[in-house]
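K.L.:
Next come a sequence and a model predicted from it.
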Amino acid sequence: MLKRNGRAIRQHWSIENQEHGVLDVTFNEDLCRIRSLNSPRNWTVIRRMSLNAVNQETTLKRSLRQKRKRAAMNDEYIMLLLKSFCQD
C-alpha cells in the first residue's frame, strides 16, 4: 500500500513539475511579479488557456515559444490560434 501511495504521489508531482516547467520556459512565469489580490490566479488561468491554444494549433511546426512570438507579431496567426482554441 505504501508503494502504491508513493507511486501516486510521485506521478502527481511529475505531472505538476512538467506543466510548471513548460509555463516557466514558455511564459517566464517565475519572473512574474504580479502578487496582489486575485491577479496571480487570473494570470495563471490566462497563461494556461494560452498554452492550451498554442498546443492545439498544429499547422505551424514550431516550438511553443516561437508560436507565442508569432502570435504577438501576426494578427492572422493569433486569430488562427483563437479559432483552434474555440473548436471542440
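P.N.:
Structure's in. What do you need? Everything numeric in this text was worked out from a predicted model, so none of it was measured.
K.L.:
Going by C-alpha atoms from here, please, whenever you check contacts or count neighbours.
P.N.:
OK.
K.L.:
By residue count, what's the longest helix in the protein?
P.N.:
Taking DSSP state H as the criterion, the chain has its longest helix at helix 2-27.
K.L.:
and that one, which residues are buried?
P.N.:
By 16 or more other C-alpha atoms under 10 Å, the buried positions in helix 2-27 come out as 23, 26-27.
K.L.:
tell me the centre residue of the chain?
P.N.:
With distances taken as C-alpha atoms, centre = their mean, the chain has L51 as the residue nearest its mean C-alpha position (3.2 Å).
K.L.:
so after the host helix or strand of P40, what's the next helix or strand?
P.N.:
In the assignment (DSSP states H and E), P40 maps to helix 39-56. Toward the C-terminus, helix 39-56 is succeeded by helix 64-73 as the next helix or strand (DSSP H and E).
K.L.:
put this beside the first:
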Amino acid sequence: MRNHKNHFFELGYMIDAMGCQREIAKKIREQEADYILQVKNNQKTLLENIEDSFAVKKAVEIDTTEDCGHGRVEVRKCIVISDLEFIDNAHKWKDLRIIVKIESKIYFKKTEKETTSTRYYISSLPADAGLLNESIRSHWTIENNLHWNLDVIFREDNQAKRNQTAIENANLIAKLANTMLDQEKTFPKSKNRKRLKAFTDSTYRELILKV
C-alpha cells in the first residue's frame, strides 16, 4: 500500500517557473509520497482552468466539517473533481488525479461578523474528500501557527525592508530560527526567553545552532 504522506507546497511561495513546480511534484512522487499543491493568482491559466472545471463539472466527493473554538465557528466544505478535461497540460503534472476546492466560512461570535474564502488545489491523492479536508486543515493550522510566531516573536510585520530579496531572505532566516528554538528542549521556556538567553549566552547559542 502506498504511503499517503502529503507534501504541501503553496504555489504562490515557490519558484515562479511552472516547470520547476512540475519538477517538484515529480520528485515527490518519486519518493512514493503524494502532493497537494495550492494554486494561487500567479498561476492564472491553471487557476482559470480549475475555476471553469468547478463551474460545469460534477463533483465526485464532497465533505463538510464544522469546528468550534476560540470564539468562532468555522464551516469547511471540500469539493473534489476527478475530471481533468479542462486542465491544460494536466499530463505534465506527475500523477495528477484530482482538483480540489475548499470553501471556508468563519463566524466570529464576539463581533457577529462572518468571513468567507475559497482556495483551490491540485493533488495526486485519490478522490477522498474527508482525507483531503483534514489534510489541508491540518496544514493551515501549522501555517497559521508559524505566521503567528513570525509576527509576534520575530516582529516580521514591523520590519521596514522594501527589497523583495531581503524580505524573502529575512523570512527564511526567521523560519530557520523558529525551527531551531522549537527543537531545543534543554531550556523549557518560551521562545522569547530562549532568544534572550541565546543573545547573552554564547554556549547556549552554540547549542541551538547545533540542533
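P.N.:
Happy to help now that I have it. These numbers come from a predicted model, not from an experiment.
K.L.:
that older thread, what is the helix holding P40 of the first structure packed up against?
P.N.:
helix 2-27, helix 64-73, helix 75-86 (3 or more C-alpha pairs under 8 Å, 6 or more residues apart in numbering; DSSP states H and E).
K.L.:
Just put the buried residues of helix 2-27 of the first structure in CSV and tack on distance to I78 of the first structure.
P.N.:
CSV is the format used below for the buried residues of helix 2-27 of the first structure (distance: C-alpha to C-alpha, whole Å):
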residue, distance to I78 of the first structure
L23, 19
T26, 16
F27, 16
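K.L.:
closest to R41 of the first structure among the residues you listed?
P.N.:
Ranked by distance to R41 of the first structure (C-alpha to C-alpha), these are led by L23 at 13.8 Å.
K.L.:
wait, doesn't the closest one sit right on M49?
P.N.:
No - counting by C-alpha atoms under 8 Å, L23 of the first structure stays clear of M49, with 11.0 Å between them.
K.L.:
R33 of the first structure: which of the helices and strands packed on helix 39-56 of the first structure is closest?
P.N.:
When these are compared by C-alpha to C-alpha, helix 2-27 sits nearest R33 of the first structure, at 12.8 Å.
K.L.:
Can you report how many residues neighbour R65 of the first structure?
P.N.:
15 (other C-alpha atoms under 10 Å).
K.L.:
before we move on, what about T59 of the first structure?
P.N.:
When neighbours are counted by other C-alpha under 10 Å, T59 of the first structure registers 8.
K.L.:
That one matches what in the second structure?
P.N.:
In the second structure, the residue paired with T59 of the first structure is T186, using TM-score structural alignment.
K.L.:
Nothing else from me, thank you.
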